[in-house]
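Novice: this one's structure only:
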């Protein structure tokens, strides 16, 4: 399920983004990018719809995924909820 970022308190949203950035360990090339800059980049991507904030009812978790991966996310959720 997609969570509209407007429905999430700013403090909570930034905590989710920070957790995502720290978990992902994204490589930004030769130059170092601060945590604050990485968080702001992801926040901007959420605002433009490039990435989505999603909730997995099955796993009861929140994650950030690229928009183009939404179909895969939904299919995996449906398959796992239907069992083996």
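Specialist: That came through fine. In this text the structure is predicted, and so the values were computed from the model without any measurement.
Novice: hey, let's count contacts and neighbours off CA atoms from now on
Specialist: Fine.
Novice: and residue 24, how many neighbours?
Specialist: The number of residues packed near residue 24 is 9, by other C-alpha atoms under 10 Å.
Novice: look up how far residue 34 lies from the residue lying closest to residue 38 once chain neighbours are set aside.
Specialist: Closest residue in space to residue 38, ignoring its immediate chain neighbours: residue 21 at 6.9 Å, by C-alpha to C-alpha, 6 or more residues apart in numbering. As judged by C-alpha to C-alpha, to the nearest Å, residue 21 and residue 34 stand 11 Å apart.
Novice: compare these two and say which is more crowded by neighbours.
Specialist: residue 21 (18 against 9).
Novice: who's in contact with the helix or strand containing the more buried one?
Specialist: Following DSSP states H and E, one finds residue 21 within helix 10-24. Helix 10-24 has contacts (C-alpha atoms under 8 Å, 6 or more residues apart in numbering) with 5, 35, 38-39, 42-43, 62-64.
Novice: structure B:
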């Protein structure tokens, strides 16, 4: 189930984005990007609709997915 980002408090949304970034692992790009910048990038993608919050009733957890990932999985099912 997709959770609208405006249904969450700003602090909660930030914490979800921060947790997502921390799970993604180490950045091996040419330039080091700070945690705050990475979190802001995730928040920007959520606000633009490129990414969405997905609640799993089975796992009782919230994850962040690219919208195109969800559309691709819907087409497979």
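Specialist: Good, I have the coordinates. Being a predicted model, the structure only gives us computed values, none of them experimental.
Novice: surely residue 53 of the first structure is in a strand?
Specialist: Yes - using DSSP: H, G, I helix; E, B strand; the rest coil, the assignment for residue 53 of the first structure is a strand.
Novice: which residues touch the residue sitting nearest the centre point of the first structure?
Specialist: The first structure has residue 64 as the residue nearest its centroid, 0.9 Å off, counting by C-alpha atoms, centre = their mean. By C-alpha under 8 Å, 6+ apart, the contact set of residue 64 of the first structure is 17, 20, 51-54.
Novice: so which strand or helix has it?
Specialist: Residue 64 of the first structure belongs to strand 61-66 when assigned by DSSP H and E.
Novice: please point out which parts of that strand sit buried.
Specialist: By neighbour count, with 16 or more other C-alpha atoms under 10 Å as the criterion, the buried positions of strand 61-66 of the first structure are 62, 64-65.
Novice: and stretch 64-77 of the first structure, by the same measure?
Specialist: 64-65, 70, 73, 77.
Novice: same check on stretch 5-24 of the first structure?
Specialist: Within stretch 5-24 of the first structure, judged by 16+ other C-alpha under 10 Å, the buried ones are 5, 13-14, 16-18, 20-21.
Novice: how far off centre is whichever strand or helix holds residue 74 of the second structure?
Specialist: Here residue 74 of the second structure, judged by DSSP H and E, is contained in helix 67-76. Its chain's C-alpha centre and that of helix 67-76 of the second structure lie 15 Å apart, by C-alpha atoms, centre = their mean, to the nearest Å.
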